[in-house]
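In: Sequence first, predicted coordinates after that:
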Amino acid sequence: MKLLITGSNGQLGTQIKRMIENGKSEIGKIDEVYSKAEIKYVDYDELDITNLNEVITYVSSFKPDAIINCAAYTNVDKCESDSDTAFKVNSLGSRNLAIAAEKAHAKILHVSTDYVFNGQGNLPFKEYDLPSPVSVYGKTKLLGEQYIKENCSRYFIVRTAWLYGYYGKNFVYTIMKVGKEKGHLDVVNDQRGNPTNAEDLAHHILKILLTEEYGIYHCTGTGECSWYDFAREIIRLSKINCTVSPITSNDLGRAAKRPAFSSLDNMMLRATVGDEMRSWQEAIKEFIESYKDLRN
């Protein structure tokens, strides 16, 4: 098996790489095919996914059996003022990889987001629910999904949400750092979703990729909460002396609108490869404990 992974220096890309090297995740073993695979890990300094000719040349030379696209422009607020870059990376970058994958007769697994939904309602969004994004980030990610479907016949689109992991910046590390420094946090309590451990997501990505169960997947931690609830649990588990107070989204005055309710239902996982995603409480508990072990 030959595998190309883009966005390899990011939070998820790094998690996938470490998991393949270890041959297992916190959920369990991964297929031995990955230990024998020829894998190229690339980031923007090695492959500019916004350049169609460069992508086609690179992919046609390597001839991968599959591509995992973890590359994305994820600064939600900056996307509003820099929509051209968001469009080039999230939309055209996805299109270019899909075109190249089709030419190489390769599968493509593309990582997307809960922000493709508008956040209205109170029932978790299923894969068949119609997207209606409210931000430039969500709109460019949705267009990326559409380009994947239009340009590659063998695709997996995996939507996730509220991702955190051992590598790179994320909400969990920010809460721990600021909580220690200031002793008090104000956290949004009117946005609800699914905290997702990158370890769990990476495990399922590698599982899905070996199948022919093509289509759209939701892959998030089980159960939902607000950012305020999540922050309180992080502080509690970390035993940090810090108070956490709830605020509203309007109090922050951010440039991009966030979906108020973006909980996802992992229906496709249950119907195909199996849903082994842990509850968000179990996953963050394991994460905090492992983080402490790494620091000691």
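Out: Sure, I can see it.

In: C-alpha only now, for contacts and for neighbours.
Out: Noted.

In: Find the residue closest to Gly221 in space, skipping its chain neighbours.
Out: Thr196 (4.6 Å; Cα to Cα, 6 or more residues apart in numbering).

In: let's bring in a second one:
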Amino acid sequence: MVTGVNGQLGHDVMMQLKEMDFDFIAPRRNELDLTNKDQVKKYIIEKNPDVVIHCAAYTAVDKAEDEKDLCYLVNVEGTRAVAEAAKEINAKVVYISTDYVFDGLGQELHSELKEPNPINYYGYTKEQGEKIVRELTDNYFIVRTSWVYGINGNNFVKTMMKLAESRKEINVVSDQIGAPTYTKDLAQFIINLIQTNNYGTYHGVNEGFCSWHEFAESIFEKSGINMIVNPISTEDYPTKANRPLNSRLSKENTTKAGLDRMPHWKDALTRFIAEINCQED
């Protein structure tokens, strides 16, 4: 069972399961409302899936600072309902988490074992979701990811390409470092993971790191768009929610589990731009 199939990741997980001939269900929001605990538990227990890939979440990072109750209800209580139901039917659970569970201090890679210390409310709710999953079940995969983009939704890549239609010059933050992650690659990683019993916490991100500024430059370069991209600091681009400066995630657990790492972010971006162009043709 896949939750959140209207989102970027849920959509790509669903498409790949379809391609690989997996038998799956993908409830829509009205069938599985994460703010309605009883409905969630009843639905999962009745459908009795072997695996629940929980992609649905409240992800509006800045809005979450104002909509704390709703964000908590979806990301914490909704996750609790999913995990409780999965435990009852002995299903594996995949919980999608985020680099935002870390404070982003230092230059080092964040290990899967590192103690989270979120600096925004969205990150706090995702960390609470992780705790609940760990407490309620042993058959879990927590997959933290970062900077995701895919065909089915809004994201940084699409925003940059849209801006290029009306502008010749933009400013992009250059002091936040992370790994842009293509949802197609992440979906494949998750599907590989659920076919094992290597339970635990994983960092599901494309290889390599860059700043948002470098990422933007790459987007324009690979799209053949002439754009002046000026580097600016996080201080020069204030947002409602604080953003971690260092989102470098270590992938030791992926290696230990003998799983393939995801391709390099530049390779992923090339394929995504081809996917966008295909769709437009």
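Out: Perfect, I can see it now. These numbers come from a predicted model, not from an experiment.

In: Superposed, what's their TM-score?
Out: Laid over one another, the chains give 0.97 as their TM-score (TM-score structural alignment, normalised by the length of structure 2), with 281 aligned residues with a Cα RMSD of 1.1 Å.

In: Roughly how far does the residue nearest to Gly221 of structure 1 sit from Phe287 of structure 1?
Out: Separation of Thr196 of structure 1 from Phe287 of structure 1 (Cα to Cα, to the nearest Å): 11 Å.

In: which of the two has more neighbours?
Out: Shown here are Thr196 of structure 1 and Phe287; by other Cα atoms under 10 Å, Thr196 has more neighbours (26 against 22).

In: what's the counterpart of that one in structure 2?
Out: Using TM-score structural alignment, the equivalent of Thr196 of structure 1 in structure 2 is Thr181.

In: Could you pull up the contacting residues of that match?
Out: 145-149, 205-206, 265, 268 (Cα atoms under 8 Å, 6 or more residues apart in numbering).

In: cutoff 6 Å now
Out: If you count contacts by Cα atoms under 6 Å, 6 or more residues apart in numbering, Thr181 of structure 2 has them with 147-148, 205-206.

In: Then Ser97 of structure 2?
Out: By Cα under 6 Å, 6+ apart, the contact set of Ser97 of structure 2 is 126, 143-144.

In: Please apply the same query to Glu38 of structure 1.
Out: Contacts for Glu38 of structure 1 (Cα under 6 Å, 6+ apart) come out as Lys2.

In: returning to what we had before: so which of the contacts of Ser97 of structure 2 is surrounded by the most neighbours?
Out: In terms of neighbour count, Lys126 stands highest of the contacts of Ser97 of structure 2 at 29 neighbours, by other Cα under 10 Å.

In: For the aligned partner of Asp45 of structure 1 in structure 2, grab the count of nearby residues.
Out: In structure 2, Asp45 of structure 1 lines up with Asn30, judged by TM-score structural alignment. By other Cα under 10 Å, 8 other residues sit near Asn30 of structure 2.

In: Distance check, Asn30 of structure 2 against Asn6 of structure 2.
Out: Asn30 of structure 2 sits at a distance of 12 Å from Asn6 of structure 2 (criterion: Cα to Cα).

In: ok, now Phe102 of structure 2?
Out: 27 Å.

In: which one of these two has more residues nearby?
Out: Neighbour totals were compared for Phe102 of structure 2 and Asn6, and Phe102 leads with 24 against 18 (other Cα under 10 Å).

In: OK, contacts around the more buried one?
Out: Per Cα under 6 Å, 6+ apart, neighbours of Phe102 of structure 2: 116-118.

In: and it, what pairs with it in structure 1?
Out: Applying TM-score structural alignment, one finds that Phe102 of structure 2 aligns to Phe117 in structure 1.

In: what's the spacing between its match and Leu163 of structure 1?
Out: Between Phe117 of structure 1 and Leu163 of structure 1 the computed distance is 17 Å (Cα to Cα).

In: swap in Phe261 of structure 1?
Out: For Phe261 of structure 1 relative to Leu163 of structure 1 (Cα to Cα), the value is 16 Å.

In: Check Trp280 of structure 1 too.
Out: In terms of Cα to Cα, Trp280 of structure 1 sits 11 Å off from Leu163 of structure 1.

In: And Glu224 of structure 1, by the same measure?
Out: Applying Cα to Cα, the value for Glu224 of structure 1 to Leu163 of structure 1 is 13 Å.

In: and which of the contacts of Ser97 of structure 2 is nearest Asn253 of structure 2?
Out: Distance ranking of these against Asn253 of structure 2, using Cα to Cα, places Val143 first at 10.7 Å.

In: Figure out the helix or strand that the equivalent of the closest one over in structure 1 lives in.
Out: Aligning on TM-score structural alignment places Val143 of structure 2 opposite Val158 in structure 1. In this structure, Val158 of structure 1 sits in strand 155-160 according to DSSP states H and E.
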